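**Q** What shape does this take:
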Amino acid sequence: MTPETVITLARSAIETTLMLSLPLLAVSLIVGVVLSVFQAATQIQETTLTFVPKLIAMFITLIIAFPWLMDTMLAFTRELITTIPQYIK
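**A** Sure thing, here's the model as predicted:
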């Protein structure tokens, strides 16, 4: 296995990880900003006010995006497994 191959595999793994985490992180960011604006407007400083809605929004996003997440993970795993003989050489 050459260093270029290792770098390519690592880059592909990092890209896949970032792509899979993007929907959840984006929803968390949007909900957090909306709730921060709400807290600033009402001056309510309750920590559970931000935690619980973020958790619920991320859970809903996970349910909606799960088929795409699984397809992406399976495609990456399938590609990795099918190219093992090339890496051994």
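**Q** For the rest of this, base every contact and every neighbour count on C-alpha atoms.
**A** OK.
**Q** Quick one: the helices in the chain, in order.
**A** Secondary structure of the chain (DSSP state H): helices at 3-42, 47-82, 84-88.
**Q** helices or strands up against the first one?
**A** Counting by 3 or more CA pairs under 8 Å, 6 or more residues apart in numbering; DSSP states H and E, the packing neighbours recorded for helix 3-42 are helix 47-82.
**Q** how big is the angle separating the helix it packs on from helix 3-42?
**A** Computed by axes from the mean of the first three to the mean of the last three CA atoms, to 10 degrees, the angle separating helix 47-82 from helix 3-42 equals 160 degrees.
**Q** I have a second one here; can you model it like the first so I can compare?
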Amino acid sequence: MDEALFFDTLRQGLWVAVITSVPILTVALVVGLLIGLFQALTSIQEMTLTFVPKLAAIVVVYWLSMGFMTQTLVAYFRDTLVPLIIGG
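**A** Presented below is the predicted three-dimensional model:
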């Protein structure tokens, strides 16, 4: 495997990681901002108030986007990694 092919495969793998993590990270950011705003407006500084809703939102989004994530990872493995393994 030459250097260009290695770096191209690595770039594609990192892009797949970004694409599959965007839904969860976006929801965590939005929920965290909303909870932080709520805490700032009401002066409630309870630590579980930030953790529990964010965890619940992440679990829901993960469950909803699990099919997309699986399809993306399987496509990367099937189209990129398996031909590299078979070919050399």
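**Q** Superpose the two chains and report the TM-score.
**A** With the length set by TM-score structural alignment, normalised by the length of structure 2, the two chains reach a TM-score of 0.94; 87 aligned residues with a CA RMSD of 1.0 Å.
**Q** if we can go back for a sec, what would the helices of structure 1 look like in CSV with mean neighbour count?
**A** Shown next, in CSV, are those (neighbours: other CA atoms under 10 Å):
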stretch, mean neighbour count
helix 3-42, 13
helix 47-82, 13
helix 84-88, 9
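**Q** can you pull the contacts of the closest residue in space to Met73 of structure 1 that isn't next to it in sequence?
**A** Spatial nearest neighbour of Met73 of structure 1, chain neighbours left out: Thr16 (7.8 Å); criterion: CA to CA, 6 or more residues apart in numbering. Applying CA atoms under 8 Å, 6 or more residues apart in numbering, we find Thr16 of structure 1 in contact with 72-73, 76.
**Q** Tell me which of those residues persist in structure 2.
**A** Checked against structure 2 using both residues aligned by TM-score structural alignment, their matches' CA atoms under 8 Å, the contacts of Thr16 of structure 1 keep these contacts: 72-73, 76.
**Q** what's the counterpart of Gln12 of structure 2 in structure 1?
**A** Here Gln12 of structure 2 is matched to Ser12 in structure 1, going by TM-score structural alignment.
**Q** Now do the same contact list for that match.
**A** Not one residue lies near Ser12 of structure 1 by CA under 8 Å, 6+ apart.
**Q** gap between it and Pro85 of structure 1?
**A** 18 Å (CA to CA, to the nearest Å).
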